[in-house]
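Student: For reference, the sequence and a predicted model appear below.
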Amino acid sequence: MFETLSGPWLPQLIQAHGLWMLFALVALESMGVPLPGEAALIGAAVYAGSAGELGIASVIGAAAAGAIAGDNLGYLIGRRIGLPLLRRYGRHIGLTPERLKLGQYLFSRHGGKIVFFGRFVAFLRAFAAVLAGANRMAWPRFLLANALGASCWATLFGLGAYQFGEEIHRVAGPAAVVVLVAALAFLLLGAHLLRRREQEWTVRALAELPDEPPG
């Protein structure tokens, strides 16, 4: 059942490389690299709950540390590159002009809240740190919001997936399949609602922020 949820590759990677693999995947995703950091956290926590070969505290710690490290590197990259270069080249890493406008719009109004809650939203999880640096958010403020957001994200997702793994370990047969399908449906619904919210914010950002030259 665990392999159905996360793919057959994750148990082997964790067994071969330990929690360093989880740390690396989360850190790289936090820097803007398109890797499944959140999926790795969920998969590792489910594995911890179902197989009992990992401690959930270690899983949560590795994910939180990876998120904080990756976000701070992303912040430095954004600070060094700045908005002009991101406008010119950002599309190559998924930062389209519309998403840059969205980032400016959100940071100008919410700042630290975006860093904290962005950890729970796919687009912002990957690019919030880069956008925070590019928009010249003060680093101490960024670090506090980032550390709190990363810790809460790793704990909530880690404990939730760990509990799910324990239930999968206890329940067998058709009941386990029903639980899995319900969980996946819930995740897909949440992703759809967040995507709609991102589109609404983008429309507002394009309406309120003036066009600027690419560099």
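Tutor: Arrived safely, thanks for sending. Numbers count the residues shown, from 1 in each chain.

Student: From now on I want contacts and neighbour counts done on CA atoms only, so please keep to that.
Tutor: Noted.

Student: Give me the most central residue, this structure.
Tutor: Arg125 (3.8 Å; CA atoms, centre = their mean).

Student: Now that one: closest residue in space that isn't a chain neighbour?
Tutor: Arg119 (4.5 Å; CA to CA, 6 or more residues apart in numbering).

Student: Ile81 too?
Tutor: Ala134 (6.9 Å).

Student: Could you report the neighbour count for the residue nearest to Arg125?
Tutor: A total of 27 residues lie near Arg119 under the criterion other CA atoms under 10 Å.

Student: for stretch 75-88, the distance to its chain's centre please.
Tutor: 20 Å (CA atoms, centre = their mean, to the nearest Å).

Student: Give me the buried positions along it.
Tutor: Of the residues in stretch 75-88, those buried by neighbour count under the rule 16 or more other CA atoms under 10 Å are Tyr75, Leu76, Ile77, Gly78, Arg79, Gly82, Leu83, Leu86, Arg87.

Student: that older thread, which residues does the residue nearest to Ile81 contact?
Tutor: Tyr75, Gly78, Arg79, Arg80, Ile81, Gly82, Leu83 (CA atoms under 8 Å, 6 or more residues apart in numbering).

Student: any idea which element the residue lying closest to Leu106 once chain neighbours are set aside lies in?
Tutor: Spatially, and ignoring its direct neighbours in sequence, Leu106 is nearest to Ile114 (7.0 Å; CA to CA, 6+ apart). Secondary structure from DSSP states H and E places Ile114 in helix 112-118.

Student: second one coming, line it up with the first:
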Amino acid sequence: MHMFEHIDFNYLLATYGYLAVFIGCLLEGETILILGGMAAHQHVLKLLPVIGYASLAGMLGDQVLFWVGRYFGARLLPRLHKQQATIDRVTQLINQHPSVSIFSVRFLYGMRLVGPMVIGACKVSPLKFSCINALGAVVWATLFASGGYWAGEFLERALGDLKPYRLPIAMCVIALMVAVALVRHYRAKQQGLKSL
């Protein structure tokens, strides 16, 4: 633990926190957003900018995937054999409830990346997608950042002052994220072997 004594965790979070929230929400999302909410509870970051950066990142990420689906979906989607069940579910949802599917796709597990591409490939109006996507991104960011904020409140009531625990909490979250990534990779590899 001696090597971490000179790390000013508050400075790192305050300096790079919003950038980390933006990049994290562009790539993955919920975990970094919950951490951003917890950092806001600890007054290292402010809650409204966390929600703002997360909303912007979530909206931009889905917009890019939408346009990828719109221009390359016909060639790209048939190659995603492992995602075929998800593609079929999203396609069915779009055909039955287009507005609901645009709004809710970011909340549905396993559909976050493929969903916007399928919506783009289904030739949904770009203006309609942009408006509903923006609303969905704001609601998503508000819910998860607020969840992180209230998780910080709960932990503070349970543990007292959280400042001494910031580095161990961050290390545990990083370890958890690596473990989740490894499990996903292993499962994808196993499914690939089964399909051979």
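Tutor: Alright, I've got the coordinates. Computed from a predicted model, the values in this text were never measured in an experiment.

Student: hang on, the earlier thing: sort out for me which of the buried residues of stretch 75-88 of structure 1 are in helices.
Tutor: Tyr75, Leu76, Ile77, Gly78, Arg79, Gly82, Leu83, Leu86, Arg87 (DSSP state H).

Student: Just tell me what the last one corresponds to in structure 2.
Tutor: For Arg87 of structure 1, the aligned position in structure 2 is Pro78, judged by TM-score structural alignment.

Student: Need the residues that contact the helix or strand containing Ala27 of structure 1.
Tutor: Take DSSP H and E as the rule and Ala27 of structure 1 turns out to sit in helix 19-30. The contact list for helix 19-30 of structure 1, computed with CA under 8 Å, 6+ apart, reads 13-14, 34-38, 40-41, 44, 58-59, 62-63, 65-71, 74, 125-127, 129.

Student: ditto for stretch 81-91 of structure 2
Tutor: Leu77, Ser101, Gly110, Met111, Val114, Gly115, Val118, Ile119, Cys122, Gln191, Gly192.

Student: for structure 2, what's the longest helix?
Tutor: Determined from DSSP H, the single longest helix within structure 2 is helix 126-159.

Student: residues of it that come out buried?
Tutor: Neighbour-count burial for helix 126-159 of structure 2 [16+ other CA under 10 Å]: 129-130, 132-134, 136-138, 140-153.

Student: Contacts only, for Val59 of structure 1.
Tutor: Here Val59 of structure 1 is in contact with Leu19, Leu22, Leu41, Ala44, Ala45, Gly158 (CA under 8 Å, 6+ apart).

Student: Counterpart of the fifth one over in structure 2?
Tutor: Translated: Ala45 of structure 1. By TM-score structural alignment, Ala45 of structure 1 lines up with Gly37.

Student: follow-up on the earlier one: in what helix or strand does the residue nearest to the centre of structure 1 lie?
Tutor: helix 122-134.

Student: could you give me the residues in structure 2 that that helix aligns onto?
Tutor: The aligned range for helix 122-134 of structure 1 is 109-121, by TM-score structural alignment.

Student: Under the alignment, what does Gly69 of structure 2 map to in structure 1?
Tutor: Aligned partner of Gly69 of structure 2 by TM-score structural alignment: Gly78.

Student: Against Leu102 of structure 1, how distant is that match?
Tutor: Gly78 of structure 1 is 15 Å from Leu102 of structure 1, where distance means CA to CA, to the nearest Å.

Student: what's the spacing between Leu13 of structure 2 and Glu153 of structure 2?
Tutor: 18 Å.

Student: same thing with Arg89 of structure 2?
Tutor: For Arg89 of structure 2, the distance to Glu153 of structure 2 - CA to CA - is 37 Å.

Student: Tell me who's in contact with Gly120 of structure 2.
Tutor: Leu65, Phe66, Trp67, Val68, Gly69, Arg70, Tyr71, Gly73.

Student: ok, back up a step: next secondary structure after the helix holding Ala27 of structure 1?
Tutor: helix 37-51.

Student: hmm, who's touching that next one?
Tutor: Identification of contacts with helix 37-51 of structure 1 by CA under 8 Å, 6+ apart yields 2, 5-6, 10-11, 14, 22, 25-30, 53-56, 59-60, 63, 154, 157-159, 161-169.

Student: tell me which residues in that helix are buried?
Tutor: 37-50.

Student: likewise stretch 85-96 of structure 2?
Tutor: Thr86, Ile87, Val90, Thr91, Leu93, Ile94.

Student: Distance from that stretch to the middle of the chain?
Tutor: 21 Å.

Student: What residues in structure 1 pair up with that stretch?
Tutor: Stretch 85-96 of structure 2 covers residues 98-109 of structure 1 once aligned (TM-score structural alignment).

Student: Alright, I will stop here.
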